[in-house]
Every structure is written in structure tokens, then in C-alpha cells.
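> pasting the sequence and the predicted coordinates here, then a few questions.
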Amino acid sequence: MSATASAPGRPTTAPATPAAPPRMTRRQKLVLVLLLGSQFMVAVDFSILNVALPAVGAGLGFPLADLQWIATAFALAAAGFTLLFGRVADLVGRKRLFVAGMAVLGVSSLIGGLATSPEVLLAARVLQGLATAAVTPAGLALLTTAFAEGPLRERALGLNGALMSAGFTAGAILGGLLTDLLSWRWAFFVNVPVALLVVALAPRTLTDSRPAERVRLDVPGAVTVTGGLLLLVYGLTQAGAAGWTAPVPLAALLAGAVLLVGFWFVEKRAAAPLVPIRVLRRRSVVWGNAAGLIAFVTETSLVFLLTLYLQEVLGYTPLATGLAFGVLGIGTVLGGTLGGRAVGRFGSRRTIVAGGAVQAAATLALVALGTSGAWIWLLLAATFVGGVGNMLAIVGFMVTATSGLPDEEQGLATGLATMTQQIGITLGIPVMSAIVTARAGADTGAGAVLDGVTVAVLVNALLVLGGSLLAGAFLAGRGQTPVRRTYTDGHGMPHQ
């Protein structure tokens, strides 16, 4: 900035005028579209088969009691291997793992759509889960390393969260439509062209940095954490069906906890740990992921509770239920688009707390639901507002959990965040289902179901409020205060 004279001999400096905020380059926009499209597809896979499970069972001869394994096989692989693959992405290259994962996802989807026996379908679901465990953290790491910390990364993570959440809702709607209009097999086939397109475009669009020297994989750490997560997820899924005190889920949960504790001690002694202890001790990582866990536990389980309400109390069909959740999807998209701006203006800590408070207030309003069909309007309004709040909290969680770590550890950071997401999705439904069952007992009438749902909704609201306030309290004073950014060069690079 040059000096100008306002009076002879009295030079003054003109005030700096902030340039426009940084803008995405054309290449960054292409990267964003490619990665967001793939993450949306992965999110759709989480829910697309839920509505179609009865049709799948009838088509392939699944016994009713075994239908849960279609979802469990996917959840076990997706949650159990996500942390391992997140770290592998740092070691061997995120682009390489991302492209390989998308290829496996396309092939496994084709196998699932062509399956003629339960065994083949379950094998396809395991492969889909493994592919998801590779694609999600690798894709998120490619996203965070494509955008430096600051407004562009916050915006990208906000859009990513919005589309992933919208994908969960879209999966339920799309699954119902495809099953009713075509066949449950199209719930698998729809992935194939998307995977092919991503595999064709990714090598030329994405860039990746590799470590200067190859580090050996921490095998003991990989075995203990993967085994612990597999047992934990298995115990959670079985607890929902058999009860929390049944021998099998209880043994699995205890064994999983022992392995995860053992993982901590293994990492303390490892020369090249899978997850360095210094990372696990970071408040931003610990409490950012804690906030994310609460956000996923509460919102995904709320969808389960409201599905019970809509179908068992109001008598909605599965397709009508899926369409009703479209309003929730709109709310999450809005929350995701606002999330990056909120983090940039108020900081991730305040965004997490505000998002949790909004979600809790909206969830608490659902305690008033009754047996009349007119209550659908309260449900639609509350889920819309709650979706906005939930996504604000999730964007705050993603920014917090991935900030302050170098690019070479972004796969680790996104692997931890993805693991949090997977466990939250798995944990919420068994917990809320147990509350409903304990309250309703053996009575399956509309009144008893409504009573159980009401109590579980109240617990849900208190959980999200308490969790977000607790995370906000522990994140206070740790660099979560927003900063005013100014931009001085033509490339839009921020500095303080």
C-alpha cells in the first residue's frame, strides 16, 4: 500500500480495504463436485435398503429373523475398518485408496443386484461396507487437503455434511420408489454407473501427496482397533435384537472394550503408531468427535423413533414415511450450507453448541405428538428445524476434528471422524429401541407405542443438549474463537 500526503510533510497511510473473500478455483470446484457426488452415493447406501428389506427377504428366501444381517454385514465392515483405512490412506496415498474403494463399491453393487442366494447378497454387503470404509475417510481427506484451513474448507465441509445427510434421507425415499416401481435389485444397480463415472474421472481430477518415506503399518495396533470396533458394532447391533443383558451382545461389547483399551497401550509403545497418542489427547479431536457422536446418535435414532410413530401410530406406508422425512432432508441441506458460514463467523465451538440447542428444542417439541393425523404438521416443522440444528453441529464437529493437524495426518483425522459417524449411527437405534421396549412392554397397540416413543424422544432431546453443552465447555479456550480475516492479495489468500 503506497503512502499519500494529506498535507505537505505529513504523509499518511490510506486504510487497507479488504479484498473479496477467497474463491474456489475451477479445479477446486471440479474436485468438490466429484468428491461430494461420491460421498452422497455412499450416504445413500446406508439407508437405501432399509425400506426394501422385506422385499429382499421374500425374493431371496431370507428368514425373517435373519433380515437384520443385510444391514449388520454392511455396518460391521464399514465401522470396523474405517479407522484402519483412514490411516492406510495417509501411508499409501488417498487418491489410490479412494479410486480402489469406488471400484470395489461398483463391483460389489453389481454382485448384490445379481445375487440369487442370501450368501451372495451378504458377501456383496460386506464388500460394500469395506469399500465404504475406504472411500469415506479417503474422500474426506482429499477434500480437507484440497482446501486450506479457513473459509473454503469450512464451506466445503458444510456442503459435504449437507449432501451426506441428504443422502441418508434420499436413500430411504429412493429405496421405496425403486422397490415399488422396479425391483429391490435396483437399490444396488443404481450405484454402478456413478462408481464407473467417479473411477474414470478421479485419476485426472484429484491430486494427492504421498509421504516422503514409506512407514511400516502398525500391525498390532491395526489388529486391536479393528477387532475392538468389529466386536463393539456387533454387540451394539445384537443388543438391539436380543437385549443388552443377553450373553452374546454383552460378551461382544466387553471383549470390544478390552481390545480398544489394549489398543491405547499398544499405541503408547509402537514406534510408528497407527494413531499417535498425541492426536488422541488433543481436545479438538476428543471433544470434536464426542460432539459428532452425540449428533449422529440422536438424529439417526430419532428417524427410527419417528418411523415407529408414523407407521405404528398414524398408519403410514413405508413409502409415505420416507417422503415425510424429505422435509428433514431439506433442513439438513440448509443447515449444511449455513454451517460453514456459521463456523467462520462464530467459531466451531459456538456452532456446535447453537446447533445442539436448536436440535434439542425441536426434538423436545415432538414430545407433544398424539394419535391424530393432524400432528404430522408438528412433526414436519420440528424435523425441519432439528435438521438445520443437527447439521450445524455436524459441520462444527467436522471442522473441529480435522483442524490443527498437518496434511499427512488428514486421513487419520477423517478416519476418526468417520468412525465416530459409523458408531453413532449404529449405537443410536439399539439404545432408543431399548427405551421404547422398556416403556411399552409387550403391548404393541398404538397408545403403548406412542408412550414409548414419547419417553425416548425426551431422552433424545436431553442427550443432544447435554452432549453439545459438555463438548462446548471442554472446547472453550482452545482456539475456537473466530478470527476476523482480511485478504490482501489477488489470489484471495487469508492472513490475520
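Done, it's in.
> only C-alpha atoms for contact and neighbour calcs from this point on.
Will do.
> strands along this protein, start to end?
3-7, 10-13, 486-487, 494-495 (DSSP state E).
> want to throw the ones you listed into TSV with mean neighbour count and distance to Leu178?
What follows is these, written out as TSV (neighbours: other C-alpha atoms under 10 Å; distance: least, C-alpha to C-alpha, whole Å):
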stretch	mean neighbour count	distance to Leu178
strand 3-7	10	68
strand 10-13	10	66
strand 486-487	18	49
strand 494-495	14	47
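> nearest to Leu427, of those?
strand 494-495 (40.1 Å; C-alpha to C-alpha).
> ok, Pro494 touching Arg484?
No - under the criterion of C-alpha atoms under 8 Å, Pro494 makes no contact with Arg484, lying 9.9 Å away.
> related to what we said a few turns ago, compare the strands of the chain and give me the one nearest Val107.
strand 494-495 (42.9 Å).
> for stretch 425-433, buried residues please.
Ile425, Thr426, Leu427, Gly428, Ile429, Pro430, Val431, Met432, Ser433 (16 or more other C-alpha atoms under 10 Å).
> picking that back up, could you export the strands of the chain as a markdown table, including distance to Thr116?
Converted to a markdown table, the strands of the chain look like this (distance: least, C-alpha to C-alpha, whole Å):
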| stretch | distance to Thr116 |
| --- | --- |
| strand 3-7 | 79 |
| strand 10-13 | 77 |
| strand 486-487 | 60 |
| strand 494-495 | 56 |
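> with distance to Gly113 added, can I get the buried residues of stretch 425-433 in JSON lines?
Listed next are those as JSON lines, based on distance: C-alpha to C-alpha, whole Å:
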{"residue": "Ile425", "distance to Gly113": "25"}
{"residue": "Thr426", "distance to Gly113": "24"}
{"residue": "Leu427", "distance to Gly113": "28"}
{"residue": "Gly428", "distance to Gly113": "29"}
{"residue": "Ile429", "distance to Gly113": "27"}
{"residue": "Pro430", "distance to Gly113": "28"}
{"residue": "Val431", "distance to Gly113": "32"}
{"residue": "Met432", "distance to Gly113": "32"}
{"residue": "Ser433", "distance to Gly113": "30"}
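> dropping in the other structure now:
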Amino acid sequence: MSVVQFMVSLDLSVVNVGLPQISESLGFSEVGLTWVIHAYALTFGGLLLLGGKIADLMGRKRLVLMGLCLFGIASLAGGFATEPGHLVAARAGQGIGAAALAPAALALLTATFPSGQERVKAFGVWSAMNAAGAAFGVLIGGLLTEYAGWEWVMFVNVPMVVVALALTWRIVADRPSGDRGRPDVLGAVLATAGMGLLVFGVVRTDQYPWTSSTTLMTLAVAVVLLAAFLYVEKTTSRDPLIRLGLFTHRSVVGSNLFIFLLGGAMTSAFYFISLYLQGVLGSGPARSGVQFLPFAVGVVVGSVLAIKLGGRLAPRMVLAIGGMLTGIGFAWFSLFTADGSFVADVLGPSLIASIGIGLCLGPIASLATGGVPAHEAGAASGLLNSSRQIGAALGLAALSTAANARTGDSGTLESLADGYALGMTIGAVIVVAGVLVALVVLPRTVPGADGGGQH
């Protein structure tokens, strides 16, 4: 399951560095090129809730196997793309596969390790692979783009799919939910359409400003659809996509709020750091990728520390410590200058922030599914992934808008550095807000989410 999560996280960032070469090779327009990213984000974010529910109904192992096959085929097709439409369709296929994989894999992990120190260890390993996938994506994307060609940012998934298929096949088959009931088709349609439109409206703010009629109308329709979805879930006589009773769990509410905030800040940080390295410090794709290595190493270190602390501290305290370290690292990044250097401006804050992120990801996934009935683990996992994806889309759009407003039209290195610094400052504030959520909303103890002790 960690291999699966590494691959899904990797795919969120591995393509970014290769975009200029992709544009030149396939003849993308400037606007069309953004759909290489948007196609994945839309299908992934829009289908996560549905993927979580299907995992509960069909069985998590079966859905992981199906999702892996689709993800692998789409990756292969994307590498062989000869025109823009082919690659965008392949990226959409990857997003559908990932929407099946992510909640099913997390639910399977939850069912396999229901409580105790083994759960802490399992989620520690999973979280290390989760965040390392995003960080290594920049490194791998840069090296492959520069030395092998952009096609390999798609092909790289294929061997990982083969390994994950072989490992998943050996897992003892899990049982699907015994009481299937009648499927909530209307709820599924409303949730998928609402989530998809929400992500669609946010990711297009680079073309249509937040105050434009296009963006406002898209977001308004998304809100109406999601409100209708909640009403249907409350009143339906069918098997709901998300049982609203899940939101009576403080651990579920707090975990989703925390990952929403952390996801927005973390995704934006990867974006600003990459732009600063390449646009201000002048690093090439491969060198920028290598400079992300300390970040990846720090995430692994943080995940190991989370395992060590998991048996001694309440999960929310581990989150608070991780969040504060992440916020300190992001605040340090906000000192970006035009005449800076990798060692002075990037290395130190990378280590602090990445250790903090590593401390957060395992406990938050464990908390979001701890104490949730076994037959709803997939739904809870889908909800957590949805919160992270929506947070990432909203955070990146909002923070990049603020950074662009600070940069203005001058395009000087000084103005670029100022814009990226502002984005990191806002990111630090968002992470601190997440720490407050952890301390105020999350309960002191969550069944099945701690290291076996009572806190």
C-alpha cells in the first residue's frame, strides 16, 4: 500500500518539471498545457468520494487491483501520446485510477492494522512514502526530462504498477461490506459533479480571476451541487455515499480540517520552492530535482520520529509538533531574496519543514480512520483524500494569486522573490491555523488511532 501511495503522490508532481518539453514536443498552447495538470486533478479530486464508497462495497483489494491496471495502462498511453488530446486523456485516466487506488489502499491499511503500536509503525511507513513521493517526483521528473525525455515521466509509473500489482495480489482478500443496500446513485452523481466543478473552478483561476463571472458562477454551481448532495445523504433511503454520522466523530472532522489546511500550504510550498530554484537561482530541471533531496530525506526522518513518538504522545500532540516545525520552516522560506543561494535560503528551511510534514502525515491518516466502523473505512479514507486534494487546489490557486499580485508586471528577480516569499508567509500562517485545529478540535484519545496507550 505504501508503494501505491508513493506512486499516486509521485504523479502529482513528476510531470510539472517536464511541462516545457511536453509543450514543445506535442505543440500545446499555453492554456492547453495547463490541462496536463488539470485533467489529473479534476478526475482524481472529483471521484475520490465515489472511490472510497466503491472500495467498501466491492472490497478494497479488488479495487486496488483494478485501479492499478487502469493507472498503468493510462501511464503507458500517455508516454506514447503524439498529440495534446492523447496526453490529456491519459492524464484523466491516471486520475480515475488514482481515485480508486488512494482511498482503497488507505482503507486496506486501516483494516490490516486496527490499533496499537503496529498501527503507528504502519502509518509511519505509509506517510513517509506518501510525502516522499511528492518530493521525489520533482527530482525524478527533472532527471528524466533532462536525460531521457518527457515520455519517461509517464513511463516511470509502469514498473511501479507491476511491483504494486505483485505485492497486492499476495494480500489476503478482504471482505466487502455485507449489507450493500441500494446504491445511492443520485448522491454519487451530485458528489462527483460538485467536487469536479469545485476543483475545475479553482484550478482555472490562473485564466479567470477569482472575481470573474466565470469563476464565481462555476463555484456557485459547485456549492449548490454539494449542498444538494448533503441533503440527499441526510434523507435518502438508499445506502448513502457518505453517512453524515461520520461527522459526529471529532477525529474525522479535525483530521479533515487539518489535512485541508496542510495540503494547501504544502502543495503551494513545492510550487514556490521549485519556481524560486529555477526562476531566481537559475537551477536547471535536473539540478532543481537534486536540490529537493534534502526535503525528501527530511520527510522520511519525520515519519520515523512519528513512529517513535506515537507510543508516548497523543496523536494530536504529534500533529501539533509537526505543524509548528512545518510553520517555522515555511516562515524561514519567506526570507527569499533575489541574491540568495540554495544553502542560505533553501537547505535549512527544507529540513525543518520536511521533518514537520513527516511528523504529520502518518498520525493524520490514522486519526481520520480511527474509531470509524470497519465497513466505512473506505468512505472515511476517500473523505480525507478529498479534503487534501481540495485544500491543495484552493491553496495553490489562492497563494499563487497573492504571489502574482505582489510580483506585478515587472518580472525582475527581486519582484519574483518577493512574490514567492509572500506565498510562503501565507502558507506558514495556514499551517499554524492547522495546529490550532489539532489542539482544539481533535480529541485527546481516539479508538484505534494511538499507540495503544490512553492519552
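Alright, I've got the coordinates. Computed from a predicted structure; not experimentally measured.
> got a TM-score for the two of them?
Superposed pair, TM-score by TM-score structural alignment, normalised by the length of structure 2: 0.95. Supporting alignment: 454 aligned residues with a C-alpha RMSD of 2.0 Å.
> rewinding a little: show me the buried residues of stretch 425-433 of structure 1 that map onto helices.
Ile425, Thr426, Leu427, Gly428, Ile429, Pro430, Val431, Met432, Ser433 (DSSP state H).
> circling back to that earlier point, in the buried residues of stretch 425-433 of structure 1, find the pair that's most separated.
Among the buried residues of stretch 425-433 of structure 1, Ile425 and Ser433 lie farthest apart (C-alpha to C-alpha), at 13.1 Å.
> His375 of structure 2 versus Arg180 of structure 2, what's the distance?
Arg180 of structure 2 sits 10 Å away from His375 of structure 2, taking C-alpha to C-alpha, to the nearest Å as the criterion.
> neighbour count winner among the two?
Neighbour count, other C-alpha atoms under 10 Å: between Arg180 of structure 2 and His375, His375 has more, with 20 against 12.
> what does that one correspond to in structure 1?
Structural correspondence for His375 of structure 2 with respect to structure 1 (TM-score structural alignment): Glu408.
> Val162 of structure 2 too?
Val162 of structure 2 maps onto Leu196 in structure 1, by TM-score structural alignment.
> again with Leu198 of structure 2
Per TM-score structural alignment, Leu198 of structure 2 is aligned with Leu232.
> check Ile357 of structure 2 too.
Using TM-score structural alignment, Ile357 of structure 2 pairs with Asn390 in structure 1.
> hang on, its match packs against Gly335?
Yes - using C-alpha under 8 Å, Asn390 of structure 1 is in contact with Gly335, at 7.5 Å.
> comparing those two, which residue is more hemmed in?
Taking other C-alpha under 10 Å, Asn390 of structure 1 and Gly335 do not tie; Asn390 has more neighbours (34 against 30).
> residue contacts, the more buried one?
With contacts defined as C-alpha atoms under 8 Å, 6 or more residues apart in numbering, Asn390 of structure 1 is in contact with Ala295, Glu299, Thr332, Gly335, Gly355, Gly356, Val358, Gln359.
> show me those that map onto helices.
Using DSSP H, these in helices are Ala295, Glu299, Thr332, Gly335, Gly355, Gly356, Val358, Gln359.
> excluding chain neighbours, give the residue nearest to the equivalent of the first one over in structure 2 in space.
Just to be clear, that refers to Ala295 of structure 1. By TM-score structural alignment, Ala295 of structure 1 lines up with Leu262 in structure 2. Setting aside the residues directly before and after it, Leu262 of structure 2 is nearest to Val431 in space (C-alpha to C-alpha, 6 or more residues apart in numbering), at 5.7 Å.
> gap between that neighbour and Gly264 of structure 2?
Taking C-alpha to C-alpha, one finds Val431 of structure 2 at 9 Å from Gly264 of structure 2.
> what about these two, which has more around it?
Between Val431 of structure 2 and Gly264, counted using other C-alpha under 10 Å, the more crowded position is Val431 (29 against 26).
> hmm, the more buried one is touching Ile321, no?
No - in this structure, Val431 of structure 2 is not within contact of Ile321 by C-alpha under 8 Å, at 11.3 Å.
> circling back to that earlier point, can you tell me what the residue nearest to Leu262 of structure 2 aligns to in structure 1?
That one, Val431 of structure 2, aligns with Val464 by TM-score structural alignment.
> can you pull the contacts of its match?
Per C-alpha under 8 Å, 6+ apart, neighbours of Val464 of structure 1: Ile294, Ala295, Thr298, Gly356, Ala357, Gln359, Ala360.
> which among those residues gets closest to Val385 of structure 1?
Looking across those and measuring by C-alpha to C-alpha, the closest to Val385 of structure 1 is Gln359, at 7.0 Å.
> count of neighbours near the closest one?
Counted with other C-alpha under 10 Å, the neighbours of Gln359 of structure 1 add up to 30.
> how near is Leu328 of structure 1 to Ala456 of structure 1?
19 Å.
> and the helices in the stretch 201-350 of structure 2?
For the stretch 201-350 of structure 2, the helices defined by DSSP state H, counting those that start in this stretch cover 213-235, 250-275, 285-291, 293-310, 315-333, 342, 348-369.
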